[in-house]
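In: Using only what follows, build the 3D model:
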Amino acid sequence: MSYADSLTMFPWVNYQDENLNISIPVFSIHGNHDDPTGAEGLCALDLLSASGFVNHFGHSHSVEKIEISPILMQKGITKLALYGLGSIPDERLYRMFVNKQVSMLRPKEDQDGWFNLFTIHQNRSKHGPTNYIPEQFLDDFLDLVVWGHEHECLIKPTLNEQQLFYVSQPGSSVATSLSPGEATKKKIGLLRVKGRKMKLQEIPLKTVRQFFIEDVVLADHQDCFTPDTPHVTKKIEDFCFAKVTEMLHEAERERLGCPLTPEKPLIRLRVDYSGGFEAFNTSRFSQKFVDRVANPKDIIHFVRRREQKEIKGLNSIDYGKLFKPTAVEGLRVEDLVKQYFEAAEQKVQLSLLTEQGMGKAIQEFVDKDEKEAIEELITYQLRKTQLHLQSRGVTTEQDIDAEVRLFRDSKKNTAEEEKDIQEAMNRAKAHRLERGDGDFADQDVLDVTMDSDEGSVPVAAPTRGRGRGSRGRGGRGRGRGESDKEMQ
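Out: So this is what the prediction gives:
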């Protein structure tokens, strides 16, 4: 086998060291929580590697060009080329793929006889325009990609129809948040490779704390209660008590025959109380289950859908025209918005909003999934304009149009405009938090012990998404020529 790599400070494998007795060699890339830093570019895995416990590979020191060299292994007729790339900030790696600065070296002899396995630790879900790595960026000579970082267990290999390789996402070994993706049963995989064929055996983990999550929409149960029903809050509390009890019974049934599974499960019941219902006291409710669940303070999570307001003129602009189907490298969303409205016909020119404000609102919508950013900006600016017109005492339609344009132009590229935009974005975020769609990644991580859980995790942005995005020629272009270079 070959492990020589000029990029690593420890270019050897532990089981070939005569001073070490290694039963099962472990090869590992680093993730985002142990990213190598400092002058020497070292991380905790390097300490374990230098001590002979693991073999750390897939570390790139360059921020300008990445060449991924495989570890070559052979047993009998089976030859395995193990590629690895440790965690790199997604935006930077995305840009490097687009600019053809990432290449994968291939064996010099018998290239088609190797089983090519690639391990990667990046965002697979699309969290922003460049805050993920599309599967289409990876080379099509690969046979299997083992994708880390994402927490949902999707370990069964799925075929990428464009690149024709399989992707396995093992997920996290324990639940780290109270989100639907974490409720998927945790498993590990045993991969068997013979020649160019593979088989992955799924092995359920026995010592993981159970996690059950369920959604309830109170408006769908009007046969039991309505907002006008006497003592409706008490009836809702009894209804939720029955639901949680049912989930606990399900946990007990699944735990039978598994003595290593922790007794107290994680339970999350998300209650949508839109439509005039009121929330009950969750602290009092939690006392009923304090000795039966691992997260008694976070069993119930109330959410409420915000009713969409009909705003005049909101649908008059075709937002789809703001974006083109192909990626525009180097341009921000607000730049595209400005270009669009500057070139637009007079009838669709902005008369109330500024291009900067609309661009920022759309940027929030695209990058942060702030669904109400555009609507809140329009509402806020409309209200400010109405107050301005009232203070000016304008009455005729012609004078109103002129005054509105003067008011808009007077704020362009000023500190006041920046302040108004920020205020509108803050209001959009506040409305989202009010209805229970908070920033779960920051506020809902569970306590390590799981016994005094303070977290609250409703649905996070898709726990896992198929990285689609623009394929471009950058992703595939460096797969031909660059990746087919022979290893020196």
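
In: switch to C-alpha atoms for all contacts and neighbour counts from now on
Out: OK.

In: for the stretch 101-250 of the chain, what spans make up the strands?
Out: If DSSP state E, counting those that start in this stretch is used as the criterion, the strands of the stretch 101-250 of the chain fall at 102-104, 115-121, 144-148, 154-159, 166-169, 187-194, 197-204, 211-217.

In: Out of the ones you listed, which one sits most buried?
Out: strand 102-104 (a mean of 24; mean count of other C-alpha atoms under 10 Å).

In: packing partners for that strand?
Out: Strand 102-104 is packed against strand 66-68, with contacts defined by 3 or more C-alpha pairs under 8 Å, 6 or more residues apart in numbering; DSSP states H and E.

In: To check against the first, give me the structure of this:
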Amino acid sequence: MSEISLDDEDTFKILIATDIHLGYLEKDAIRGNDTYDTLNEILECAKTNQADFILLGGDLFHENKPSRRCLHSCITMLRKYCMGDSPIHFNILSDQRVNFNTTQFPWVNYQDENLNISIPVFSVHGNHDDPTGVSLCALDLLSASGLINHFGHSQSVESIEISPILMQKGNTKLALYGLGSIPDERLYRMFVNNKVTMLRPKEDQDKWFNLFTIHQNRSKHGPTNYIPEQFLDDFLDLVVWGHEHECLITPTRNEQQLFYVTQPGSSVATSLSPGEAAKKHIGLLKVKGHKMNMQKIPLKTVRQFFIQDVVLADYEDLFTPDTPQVTKKVEDLCYAKVTEMLEQAERERLGCPLTPEKPLIRLRVDYSGGFETFSTSRFSQKFVDRVANPKDIIHFLRRREQKEDIKDEVTVDYGKLLKTSAVEGLRVEDLVKQYFEAAEQKGQLSLLTEQGMGKAIQEFVDKDEKDAIQELITYQLEKTQRHLQARGVTTEQDIDAEVRE
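Out: I've put the predicted structure just below:
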């Protein structure tokens, strides 16, 4: 990382943010405005810093079909901060019909003679606001209205060609690559089969700064349910990784591929997990030639979030499962821990008028070893006026029982803990797969695949695509009919045999 102090005619200034999740909990009485306040801060920051453009790494919206309020607020803010008479200081050299191939207006919005754009916004889609149904997403609405430049949308499920947006400011040349969210298993398979190609400029390849925006799992969630960094081309200079919510915005070097990776993280906590507790930032990236510098900008409107783990077995000096009124003593300990976090929040909030008053608090209590739980609803009443999430302050969990006897030593791996409430993080397609794996032979699928059925049910449940299952069945029936006709199969017995094969 090189220091770039000059804001001259050769330096790109790019405001980078990912996972804004606009509209998250918008109906919540306390947290309903959080995402709107933070998007306003991000756009205002771009204007204050005179950014050349804004780069968003996916999941601008939390819902696949944002509410009217959500779309209205987003359009209002983009119009307020990104439209105006300020000149644009960079040019686009690539074929824009290739870069923006999902719109009837295949050119960057600031070159549209009917629009006055002062800060262009370039965005890939995420897994929350990805195209469904007729292959449209919420970003396409903003693109059609001239407010956002949606790029990185791959329309093929067999292979991907990523063509960069080639930009030049003064003597600095920037190649902006983007890939919107694709199911991790499918993209992993494409990389393994060499079906993902990143195109490069024909001339002066070594003179371009190569910037890639991706929205996929970075940490491993399964054998193929993530994208390893070494899959990416080694000619890249910087990768902006969306989807992961923990803020790790300082670029880290991949020693194998020799590029840097920045993970801006989300600008709102959408789950009460440790990764979300890291302080939220956006980045101001400066690029001059092949040199870059990332300035971390802390977000002031983000609601504070504090999380602690308590292992009751560690407090033998205070109580054991056999202590009289042990549940009351455990509750008192939890009360003291929550109060400590509230006091810390209050100290850190001093001098920060934009920070919301009520913080998010989560206390994860491991009650393994014979302890009993107490009423979390009664406990939450003590803090109902002081925290933003009174209903889920306490989260009880237990270690998996180990076969070996462990004496005196208590070790907790929070990645392997049993959940006591509704199953957290389990995907719809996982449930479908588990069902059919456990089903008897007569319950197995013949025409439909588990993967296809899982995907259709996920769209039906998560994205309100009411026709997803019917469309899958119709497609698979037509495909099977064409196959049978091509094989000349006509009798019912032969059809059954062909389907089983």
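
In: overall similarity of the pair, as a TM-score.
Out: Here the TM-score for the pair of chains, by TM-score structural alignment, normalised by the length of structure 1, is 0.63; 322 aligned residues with a C-alpha RMSD of 2.0 Å.

In: what's the spacing between residue 270 of structure 2 and residue 300 of structure 2?
Out: Plainly put, residue 270 of structure 2 is 17 Å away from residue 300 of structure 2 if you go by C-alpha to C-alpha, to the nearest Å.

In: Compare those two and say which is more crowded by neighbours.
Out: residue 300 (20 against 15; other C-alpha atoms under 10 Å).

In: list the contacts for that one?
Out: Applying C-alpha atoms under 8 Å, 6 or more residues apart in numbering, we find residue 300 of structure 2 in contact with 41, 352, 354-355.

In: and if you look at residue 46 of structure 1?
Out: residue 56.

In: swap the cut-off to 10 Å and go again
Out: 8-10, 30, 36, 52-57 (C-alpha atoms under 10 Å, 6 or more residues apart in numbering).

In: That one pairs with which position in structure 2?
Out: When structure 2 is aligned by TM-score structural alignment, residue 46 of structure 1 is paired with residue 140.

In: does that match count as helix, strand or coil?
Out: State at residue 140 of structure 2, reduced to three classes by DSSP: H, G, I helix; E, B strand; the rest coil: helix.

In: residue in structure 2 matching residue 298 of structure 1?
Out: Structural correspondence for residue 298 of structure 1 with respect to structure 2 (TM-score structural alignment): residue 392.

In: With structure 1 overlaid, how far apart is whichever helix in structure 2 runs longest on average?
Out: When structure 2 is scanned for its longest helix (criterion: DSSP state H), the result is helix 326-349. Once the two are superposed, helix 326-349 of structure 2 sits an average of 0.8 Å from its aligned residues in structure 1 (mean C-alpha distance after the TM-score superposition for structure 1).

In: Which part of structure 1 matches that helix?
Out: Here helix 326-349 of structure 2 aligns to structure 1 at residues 232-255, judged by TM-score structural alignment.

In: Would you mind listing the buried residues in the matching stretch?
Out: Taking 16 or more other C-alpha atoms under 10 Å as the basis for neighbour counts, the residues of stretch 232-255 of structure 1 that come out buried are 232-233, 236-237, 240-241, 244, 247-248, 251, 255.

In: Please tell me I have it right and residue 66 of structure 1 contacts residue 92.
Out: No: the pair formed by residue 66 of structure 1 and residue 92 falls short of the contact definition of C-alpha atoms under 10 Å, at 11.6 Å.
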